[in-house]
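> The sequence and its predicted three-dimensional model are supplied below.
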Amino acid sequence: MTTPSRSHIRWFRNTAPYINLHRGKTFVLMLGGEAAQDENFANIIHDIALLKSLGVRLVLIHGSRPQIAARMDKAGLKSSFHHDVRITDTEAMEHVKDAAGSLRAQIEALLSMGLPNSPMLGSRMRVCSGNFVTARPIGVVDGVDFQHTGKVRRLDTDGIHRQLQDDSIVLLSPLGYSPTGEIFNLALEDIAVHCAAAIGADKLILFGEESGIMDGEGQLIRQLAVTDLAQLTPEDAEQASLLHTAKLACTEGVPRCQIISYRDDCALLEELFTHDGSGTLVANVAYESSRQAGIDDVGGILELIEPLEQQGILLKRSRELLEQEISRFRLLERDGRAIACAALYPFPENGCAELACVVTHPDYRGGQRGQRLLQELEQEARHSGLSRVFVLSTQTAHWFLEQGFVETSRDELPDRKQALYNLQRSSKVFFKDL
């Protein structure tokens, strides 16, 4: 028997907050037909099964574009497109149904595995497919008749919710049905956006070839707000499509879309169960939010400041004192975790305030998070009618000088602060006019 290393055990321990966070939540996963052709596809299905076993409610939507193209080519038929949308005539529709049905059966089979010595042992997943999507024809656009290509008209949200409550994975194919019994070929992205919005999904997870969205230098962009998307114009068609899908979903009310790779083994688990994830997060609000601290944040602030207290950079604060002064603190949090903090202590009789405990977690330094909190507290001081702020520092003088502070004598400190000045620390005093 192989003994797990301590690093693996610590990793598992660190996933606990995310396991608790995701339990009972609803995720919609969008997997294109390209993902189903990749050698990593079986591993993705195993990871989906693991999510299900951890109490996540799942809707899986698969595409079948390359599978349709392969069947059309084999039959000697030419695929026709207008604005990158397939025109589905009667003959093509037969291949569309064949491709979608075949891939759906393949996914159902993978989710039904229970082989010994495999991740699926004992999983016993119940998969539900059906006529959850009502569609309508696209019709004639620019003089082009799209025939059996359609758009989502509505989803049977009650039916989907019932299946999720019954502990089933809901599997949707890129097909829709009309009240008159017609079948329409639908875009995968159209179903994903409508479904995630209609059922109130907590996340829409989009699988692409790359690790996520890349910048102009080929570096992964970790997070984006919807307001940032207008500045991005990827040349790659798939990247542009994924961003557009994420934007539509967020605009429709989905809180978060996460773009990850179908090629990278464990990308889904890394994205959901680690601090920084594996791909790109697109949120309809800023990913890192700033707010006033409350009593429940004492532990998180202590975690931030204790290493600096031990190094002598910060004056030690007891938990009791921090609890008393917690209303003075402002936090920058990421996914519910405090990653930076700062405090403001006003001296209204002197028209100034002290800035203290400006700390950023080591993993998140270099992103101007300290500057952001500093600016917010300076603004708070201005709104309170104060004209100056000051700091006491022993080892971070250069940083405060870069933020516009000027070194002065401790004689300029408010009388109350001078009475508490620690001569042994010999902190330097810096003031800044607001």
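Everything's here; your move. Numbering: from 1, shown residues only.

> hey, let's count contacts and neighbours off CA atoms from now on
Will do.

> Do a quick rundown of the strands in the stretch 201-350 of the chain.
Under the criterion DSSP state E, counting those that start in this stretch, the stretch 201-350 of the chain contains strands at 203-208, 223-225, 256-261, 280-283, 288-292, 329-334, 337-347.

> Can you give me the buried ones in the longest one?
Going back to what we said before, that points to strand 337-347. Of the residues in strand 337-347, those with enough neighbours to count as buried (16 or more other C-alpha atoms under 10 Å) are 338, 339, 340, 341, 342, 343, 344, 345, 346, 347.

> could you measure the residue nearest the centre of the chain against residue 237, distance?
Closest to where the C-alpha atoms of the chain average out (C-alpha atoms, centre = their mean) is residue 281, at 3.7 Å. Spatial separation of residue 281 from residue 237 under the definition C-alpha to C-alpha, to the nearest Å is 19 Å.

> where along the stretch 251-400 of the chain do the helices fall?
All helices of the stretch 251-400 of the chain, identified by DSSP state H, counting those that start in this stretch, fall at 267-273, 298-310, 319-325, 369-383, 397-402.

> Might you report the residue contacts of the closest residue to residue 15 other than its chain neighbours?
Once its chain neighbours are removed from consideration, residue 15 has its nearest residue in residue 273; the separation is 5.4 Å (C-alpha to C-alpha, 6 or more residues apart in numbering). Contacts of residue 273 were listed using C-alpha atoms under 8 Å, 6 or more residues apart in numbering, and they are 15, 18, 19.

> ok, structure two:
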Amino acid sequence: MKSFVSTENNQSFARHLRQALPYFEEFQGQILVFHLGVFPAPEEGSRIIEDLVLLNRAGLQIILVHGPGEPSIFSNSPSESHFNEIRRSIASANWELQTRIHSISQKVQTFSAHLIKAVPSEIHPEERRLPKGRVSGILLDPLHEALNSNKLIIIPSFGIGEKGRLWLLDSWETSIEVASAAHAKKLVHLGTQNQAHFSRLPSNEMNTSAMRLWLEQEKIPEEAGRVWQGLLNACERGVERCHDLDSGVDGSLLQEILTPGGIGLMVTNSDYRRIRSARMSDLQRISELLGESSTEKTVVYRSREYLGQHVDDFHVFCIDEEITGCVEFHTSRDSPAALIGSLTVSASHRNQGIGRELVEAVIQEAQKREFRNLFALTMSQSSIFVQCGFEEVEPEELPDWKLKDFDYPESRVFRFKINRS
């Protein structure tokens, strides 16, 4: 008999599912490319494939690029028969992937075809007769047609060359080329070989500049360095976020895609941290942030009713899709003055410059909209405003439309004079 008692586990599940909503919204209809270099063990592989199926059914456009089924197959000496063995292994892995996907959900449609154009790779003259190639192009029209039909794309690491010749490709390099050409939102490397080296990373979240500098300065084991350099290259070619995940950790893929914390390494471009206008779906999080700060008596309490009426006045600071701070930019028609209020940053993200970035963003908007003065009301955060060029003034300096309902004697008033030259 089903229990109607809400257990702690059920509550935790519901809470995490709600927190995943912004990520589902952001990635809806977006292309995500996953690289599976070698086929994982059945138990591990089933978890990964279940997660990919879940994302596909949720409306994310999934491309899976894979290599052979057995990692040990690479240990053999290169020969024509060895390459034929690898090709058979890749074909077998492709078939097994499709079989596993359909065993999880019969409603998932898969699409697997030779979408990669290839030319011979530049190899040692003695190996010239071996079918090693490199990507020369992607057949984007059939790829996008399949994605728009919500099919889960499976791309084996083969390429088609002149006269229909089949070339064996490096699956990781193929993933990078596919993600770049398809303008993917994410590129995710799934594997376990780099797990031991994660502790050497200065941070598990780095932008392209920091990652490039670190790779230049550090001596990284060849395979890890190859993967991480690939993440950097893909990011610099337009892929917004690139990841290296330990596929041996159950749920690592979903944690990285659908939670603010994530697991593994992420390389990003500048869009990862951004300020945007608030949306109605942000009200709960804004209310939580302001509630936390009003308890600390650093901002004035704002009711949900007030937030709903003034949501268009708020800006939020996002790290990935997690809202970590907010600020209110309040204006009045025909007034040359605007107002900053409700500046707050979550406790776990303070002292990272987020508050200052929010203030500077409002200053830029005030300048763009040609206001003459920008006022700020704060109960404690005076240093941020002083650093941004504000000066403390008496409350009587506030514009009339604000002064008439100014009833917070504990608040301090700061003013920024906008240069209109």
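Great, that's in hand. Model, not experiment: these values are computed from the prediction.

> Kindly reformat the strands of the stretch 201-350 of structure 1 as TSV containing distance to residue 173 of structure 1.
Putting the strands of the stretch 201-350 of structure 1 into TSV (distance: least, C-alpha to C-alpha, whole Å) gives the following:
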stretch	distance to residue 173 of structure 1
strand 203-208	15
strand 223-225	29
strand 256-261	20
strand 280-283	25
strand 288-292	35
strand 329-334	35
strand 337-347	37
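
> how about those strands, which one is nearest residue 72 of structure 1?
Of all the strands of the stretch 201-350 of structure 1, strand 203-208 sits nearest to residue 72 of structure 1, with 23.6 Å by C-alpha to C-alpha.

> Mean deviation, that closest one versus structure 2?
Once the two structures are superposed, the average separation between strand 203-208 of structure 1 and the matching residues of structure 2 is 2.2 Å (mean C-alpha distance after the TM-score superposition for structure 1).

> Which other helices and strands does that strand contact?
Under the contact criterion of 3 or more C-alpha pairs under 8 Å, 6 or more residues apart in numbering; DSSP states H and E, strand 203-208 of structure 1 touches strand 26-31, helix 188-198, helix 237-251, strand 256-261.

> ok, and what's touching the first one?
Translated: strand 26-31 of structure 1. 56-63, 188-189, 192, 195-196, 200-208.

> could you redo the last one with a cut-off of 7 Å?
With contact meaning C-alpha atoms under 7 Å, 6 or more residues apart in numbering, strand 26-31 of structure 1 is reached by 56-63, 192, 196, 201-207.

> start and end residues in structure 2 for that strand, please.
With the alignment judged by TM-score structural alignment, the segment of structure 2 matched to strand 26-31 of structure 1 spans residues 31-36.

> Tell me the counterpart of the residue nearest to residue 15 of structure 1 in structure 2.
So residue 273 of structure 1 corresponds to residue 258, using TM-score structural alignment.

> likewise residue 92 of structure 1?
Looking across to structure 2 (by TM-score structural alignment), residue 92 of structure 1 lines up with residue 82.

> Now for residue 349 of structure 2, how many residues are close by?
By the measure other C-alpha atoms under 10 Å, the count of residues near residue 349 of structure 2 is 13.

> and the gap between it and residue 393 of structure 2?
With distances defined as C-alpha to C-alpha, the gap from residue 349 of structure 2 to residue 393 of structure 2 amounts to 29 Å.

> Check residue 158 of structure 2 too.
As judged by C-alpha to C-alpha, residue 158 of structure 2 and residue 393 of structure 2 stand 69 Å apart.

> So for the two, which sits in the more crowded spot?
Under the criterion of other C-alpha under 10 Å, the comparison of residue 158 of structure 2 against residue 393 puts residue 158 first, with 28 against 14.

> Is that one in contact with residue 165, as I believe?
No - the pair residue 158 of structure 2 and residue 165 does not pass the contact test of C-alpha atoms under 7 Å, sitting 10.0 Å apart.

> shared neighbours of those two, anything?
Counting by C-alpha under 7 Å, 6+ apart, residue 158 of structure 2 and residue 165 have no common neighbour.

> picking up where we left off before, tell me which residues in the match of strand 26-31 of structure 1 are buried?
By neighbour count with 16+ other C-alpha under 10 Å, stretch 31-36 of structure 2 contains the buried residues 31, 32, 33, 34, 35, 36.

> Show me the two of those residues that sit farthest apart.
Taking C-alpha to C-alpha, the two most distant members of the buried residues of stretch 31-36 of structure 2 are 31 and 36; they sit 16.3 Å apart.

> Separate out the buried members of the contacts of residue 273 of structure 1.
15, 19.

> what's the neighbour count on residue 284 of structure 1?
For residue 284 of structure 1, the neighbour count with other C-alpha under 10 Å is 20.

> before we move on, what about residue 107 of structure 1?
For residue 107 of structure 1, which is what you asked about, the neighbour count (other C-alpha under 10 Å) is 18.

> likewise residue 388 of structure 1?
Neighbours around residue 388 of structure 1, by other C-alpha under 10 Å: 19.

> can you tell me which residues contact the nearest residue to residue 29 of structure 2 once chain neighbours are set aside?
Closest residue in space to residue 29 of structure 2, ignoring its immediate chain neighbours: residue 60 at 5.2 Å, by C-alpha to C-alpha, 6+ apart. Remark: with contacts taken as C-alpha under 7 Å, 6+ apart, residue 60 of structure 2 is in contact with 27, 28, 29, 30, 31.

> In these, find the pair that's most separated.
Maximum pairwise distance in these, criterion C-alpha to C-alpha, is 8.7 Å, between 28 and 31.

> Which elements pack onto the biggest helix by length in structure 2?
Identified as the longest helix of structure 2 according to DSSP state H is helix 80-104. Counting contacts by 3 or more C-alpha pairs under 7 Å, 6 or more residues apart in numbering; DSSP states H and E, helix 80-104 of structure 2 is packed against helix 42-57.
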